[in-house]
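Engineer: Need the 3D shape of this:
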Amino acid sequence: MFLGSFQCQIPVPHMADLMAPRYQSFQIEKPVSEFFTGTYPWDEKDQDADKEEAHSLDVEDEEIDLRAIGKFEITHILFHEDLPEMKEIRDGKQCQAPTKWGASALQATVSMGRGHYCTRQLTTLVRKFLDDRTFLLVNPYGDWNQSMLIDEDLSLDINLYLQEIGKDVSAKKVKGQYADGHECEDVVYYQDHTFLPQWKVLEARMENWSKENEKEHGPRPDGKTVISWFNDECIFYANDRTLRGWYHKDSPEKPYTKGEGAPLMIGKFVSAKFGWLQSPDGKQSTRIIMKPGKNCDGYMTADDIVDQANCAMDILTEWYPEYEHVSIYDNTPTHLKRPDGLLSARRMPKNIPKEGHNWVVEVTKRDNTGNPVHLPDRTTAKEKIKMGNARFADGTPQALYFPEGHPRTGVFKGMAYILEECGLVKELKLHAECKNFKCAPLAIDCCCHWVLYNQPDFTHIPTILKNTCNTRGFRLIYLPNFHCELNFIEQCWGYAKRIYRLNPPSSKEEVLEKYALAVLDSISLAQMRRFSNRSQKFMDAYVKGLNGRQAAWAARKYKGHRVLPDSLMDDLEKAKIT
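Structural biologist: The predicted model follows:
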């Protein structure tokens, strides 16, 4: 590697030292005896300079010469004032040189493959250093035409350093924002017309913190302070360790355990005010721990979610009654489950079933206490019941099955018959359902299923979870689909998993649980607040009309901001982000 005009070897243990402007040792490639010791035409013009430099050292012996210390050891003089050669100069000891000033400089530059310009620069630098011992070179990084990696010594040092840090550094591309479905019209419509308006009203009464974890002060509307509690679940795997990293090409292959290993699901609530939801003494917690799988604890059900919500409301009512609490869940089927037997157009047939057949709904069978009934193979027992009644526009009940006295008593009427009773005659000609029920965004009358799905009596049915919260005086909001960036607990999971992967590998389930709980408890409240600020930054971006790509760009650019600046649109235009 070339530092200005000097070749050096840098044996240092840390990458930061590799890039430092001062270096620890330098290597002399050839002894002085191998250099050409003759004179050059320009040596005569340097004689006066030689004498002037010698006198400037204030030493007794004027025969001292700096012209050929090592490989014109100016490399040592400039960077290591404590080397023996430098000590001899300071002490006034004789240091004979076989050539004069110009010849010595040229020998040094020729040995490095450089020319006369380098020679002149070298002598200039030496004189500056002799006048001022604090003068040191500044490395012109970025101005070279050759890569620093052509130097074998530097490449070796970097190679060794990368092997030291090993798995802590990876060249794997970091995952970006989830994009599939993010910009669907119906998703954006719900985001802009339902979620964000509700959030902005509540946000005005929330407490906020800066990136330095300092509480922000300012006017707030009257009313209780709002605390938003974000909910989610995360799965840790026993064999989830970092495998991608830097390895030497000749290093032996190290075996590792195949497969993900035993899973452990953990469900929690989190807020920027208090962190994980628990009582002040830590004895009560909303944490759910289960081993998912058919042969383990099964899977998270709507009943589990409701139980967790009730536990959360118990803690909040007992310990934090002075706040207004809002639960925020993502749009998953478990969270959106409706009571069994209530209206749902999803699987209704268009016509009346054939003779001897009927259409009913299959629900979970429950015992007298309301708990699900399980079969010997540990699966949940099912039973079939009739769907509940709908309602006409005036609010009167509309039976979905033929009444007593009808030739098909108790048989499902079919969607066509139900639509006709509602006066929706034109819709009778529609087909039953769009393919896979994937109707066009914001469609109104594309199929019978979609028409019924959007009727007031079908849409205004609260989910089990929302009904549970509303009954106890708590508010619940659902996040838009495919918007994980709005739920800052996702960042808590990511942070915890990164720390979890640093633990020694183990296939034991008790060790898995120990590591998982430890890393979750290690997340500081200040870190959670920074995660919350980042999610709020995305919300503010969507309020300002940005799409997902623009919001992700803004989140990276304006670090530490909770609200994006007024110059946002101009910055987007300059960056050509669309």
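
Engineer: C-alpha from now on. contacts and neighbour counts both.
Structural biologist: OK.

Engineer: May I see the buried residues of the host helix or strand of T124?
Structural biologist: Following DSSP states H and E, one finds T124 within helix 116-131. Under the neighbour-count criterion of 16 or more other Cα atoms under 10 Å, helix 116-131 has 118-119, 122-123, 125-126, 129-130 buried.

Engineer: between those, which is closest to S344?
Structural biologist: C118 (84.1 Å; Cα to Cα).

Engineer: Distance check, P11 against G298.
Structural biologist: Using Cα to Cα, to the nearest Å, P11 is found at 56 Å from G298.

Engineer: Which one of the two is surrounded by more residues?
Structural biologist: P11 (17 against 13; other Cα atoms under 10 Å).

Engineer: separation between the more buried one and L154?
Structural biologist: With distances taken as Cα to Cα, P11 is found 8 Å from L154.

Engineer: Please name the nearest non-neighbouring residue to L465.
Structural biologist: Distance criterion Cα to Cα, 6 or more residues apart in numbering; nearest residue to L465, sequence neighbours excluded, is V306 at 5.8 Å.

Engineer: ugh, wrong one, I meant L154
Structural biologist: Using Cα to Cα, 6+ apart, the closest residue to L154 is I10 (6.5 Å).

Engineer: what's around the one you found, how many residues?
Structural biologist: I10 has 19 nearby residues by other Cα under 10 Å.

Engineer: That one touches L156, doesn't it?
Structural biologist: No: using Cα atoms under 8 Å as the test, I10 is too far from L156 to be in contact (9.8 Å).

Engineer: For the comparison step, fold the sequence that follows:
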Amino acid sequence: MSPSKPLCERTAHRWLVKLGWTRTILRKGVYMDGHERADVVEYREKVFLPKMKEFERRMARYEGPDLKRVEPNLLPGEKELIAEFQDETCCQGNDHKTSAWLQDGQQILQKKGRGRLIHVSDWVEEVNGHLVVRDAGGIIIKQARTIIYPGSNGDPYWDCEQLIKQVKTKAIPIFEEAHPGCQALFIFDQSSARAALPPDALKAFEMNKSNGSKQRHQRDTIIPDNNPCPEFRGKAQKMTTENGEQKGLQQTLEERGFNVSGMRAKCSPVCPWENNNCCMARLLSKQDDFTNQVSMLETIIKKAGHECIFLPKFHCELNPIEMYRYRQVQKKTFEDAKQAAFAALDSCPTDVIRKFVNRSWRFMDAYRIPLSGKAAAWAVRKQKGHRTVSQSAMMHLDAIVNPT
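Structural biologist: Sure, this is the predicted structure:
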């Protein structure tokens, strides 16, 4: 006897469970979360959140069920600030499924190869959804997105040099064309590639004890205000000798007033975690001019008249582009995979991206309260359509944490 109508998906799932099948996540490994690590929290609370609070005043908001635009409160001479959230993602020609229906004890033997790689670097924003230029009919004519196909016979793998090129030749010019009279706030995740310093950056652990020999030439600097000897603060310091040799650790520190007689140049294999004065390299590396250096990426963006900030580590919830989810589709060739990737990247409506951005702002507001971890996630879920966590959500949370 055949059924009068096809089984719905929910009924099929129930029968699979009754027959001994389990929806199983095919995991690749374990992710160790450092979300509440001391240094991460310090950056979030003391650097990122205060700066974002200052930036937020100059941004338009999209609030309420209809995501109505609320104009920013600009002071005379100020420009509207538009946040541009950047991230990268990878997909492959024959991506594996992440879950499957399996019987007890059953396992799937997956292919070793996942096909050619498709790497995407893109931005999202609240105004247009993506960092694009549209014509009068709303058709995209320019976009900041960059797609490469790295591999042994393909493009080079993504690195800081390519990101900087994308920012200089695509992101900044396209933003200025799409939003004349506005200023961009480019927001990046923290990584070694994005935080790369220029070739002449100050790096104490790459210096020798003595002058000259095989060591990289580093730029001249200004002795910082945290130098313990007041008479040297604010003075210019050349990092090369009169004959053009790179100065070593000993002379550099002595010119700042340090007595390093008998101190070793570097610890081996590494410096003790709790000691800041264990060796010359550690001592010099703690000086502000060595510690607080601006990355190449930030330098280029600020030179163009825009702003740049890096998200706290392990805080993907603060980047709305991370909320994108792509549905797997059947694909037979690499060309099919590319077309599927293009379609998926453009499939998210602008209103949905605005909701993603609002969700990220709600997390920022929750961290300012301050909440952390699961408490922040719970409070954000209770409040939708706005950029802040409501008082009612906080009252609910207080009732749970402190029941009478």
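
Engineer: circling back: could you give the residue range in the second structure aligned to the helix holding T124 of the first structure?
Structural biologist: Across the second structure, nothing matches helix 116-131 of the first structure (TM-score structural alignment).

Engineer: How about stretch 526-546 of the first structure?
Structural biologist: The counterpart of stretch 526-546 of the first structure in the second structure, counting by TM-score structural alignment, spans residues 351-371.

Engineer: Alignment lookup: M300 of the first structure to the second structure.
Structural biologist: For M300 of the first structure, the residue aligned by TM-score structural alignment is W158.

Engineer: what's the spacing between stretch 454-473 of the first structure and its chain's center?
Structural biologist: Relative to its parent chain, stretch 454-473 of the first structure has a centroid offset of 34 Å by Cα atoms, centre = their mean, to the nearest Å.

Engineer: Starting from G373 of the second structure, give me the distance back to the closest residue to Y324 of the second structure other than its chain neighbours.
Structural biologist: Nearest residue to Y324 of the second structure in three dimensions, chain neighbours excluded: C348, at 7.9 Å (Cα to Cα, 6+ apart). Distance of C348 of the second structure to G373 of the second structure, computed by Cα to Cα: 28 Å.

Engineer: now for the strand or helix carrying the residue nearest to L465 of the first structure, which elements pack on it?
Structural biologist: Using DSSP H and E, V306 of the first structure maps to helix 302-319. If contacts are counted by 3 or more Cα pairs under 8 Å, 6 or more residues apart in numbering; DSSP states H and E, helix 302-319 of the first structure sits against helix 333-336, helix 464-471.

Engineer: Need those helices in JSON lines (columns: mean neighbour count and distance to S506 of the first structure).
Structural biologist: Converted to JSON lines, those look like this (neighbours: other Cα atoms under 10 Å; distance: least, Cα to Cα, whole Å):
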{"stretch": "helix 333-336", "mean neighbour count": "16", "distance to S506 of the first structure": "32"}
{"stretch": "helix 464-471", "mean neighbour count": "18", "distance to S506 of the first structure": "37"}
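
Engineer: and of the ones you listed, who's closest to F274 of the first structure?
Structural biologist: helix 464-471 (20.3 Å).

Engineer: Map K172 of the first structure across to the second structure for me.
Structural biologist: Under TM-score structural alignment, K172 of the first structure pairs with I25 in the second structure.

Engineer: Nearest residue to that match in space, please, no chain neighbours.
Structural biologist: Nearest to I25 of the second structure is S99, by Cα to Cα, 6+ apart, at 4.5 Å.

Engineer: Report the separation between the one you found and L19 of the second structure.
Structural biologist: 18 Å.

Engineer: G64 of the second structure now?
Structural biologist: Relative to L19 of the second structure, and taking Cα to Cα, G64 of the second structure is found at 46 Å.

Engineer: Next, the mean deviation of the longest strand belonging to the first structure compared to the second structure.
Structural biologist: In the first structure, taking DSSP state E as the definition, the longest strand is strand 226-237. Its aligned residues in the second structure lie a mean 0.9 Å from strand 226-237 of the first structure after superposition (mean Cα distance after the TM-score superposition for the first structure).

Engineer: what ranges do the strands span in the stretch 451-578 of the first structure?
Structural biologist: Counting by DSSP state E, counting those that start in this stretch, the stretch 451-578 of the first structure has strands at residues 475-478.

Engineer: how about the helices of it, start to end?
Structural biologist: Here the stretch 451-578 of the first structure has its helices, by DSSP state H, counting those that start in this stretch, at 456-459, 464-471, 489-500, 509-521, 525-543, 548-557, 568-575.

Engineer: Tell me which of those helices is the most buried.
Structural biologist: helix 525-543 (a mean of 22; mean count of other Cα atoms under 10 Å).

Engineer: For it, which helices and strands make contact with it?
Structural biologist: Applying 3+ Cα pairs under 8 Å, 6+ apart, we find helix 525-543 of the first structure packed against helix 489-500, helix 548-557.

Engineer: Indicate which one of these is closest to R530 of the first structure.
Structural biologist: Among those, the nearest to R530 of the first structure by Cα to Cα is helix 489-500 (9.8 Å).

Engineer: quick one: that closest one to chain centroid distance?
Structural biologist: Distance of helix 489-500 of the first structure from the chain centroid (Cα atoms, centre = their mean) equals 9 Å.

Engineer: and the direction of it versus that of helix 509-521, what angle?
Structural biologist: In terms of direction (axes from the mean of the first three to the mean of the last three Cα atoms, to 10 degrees), helix 489-500 of the first structure departs from helix 509-521 by 120 degrees.
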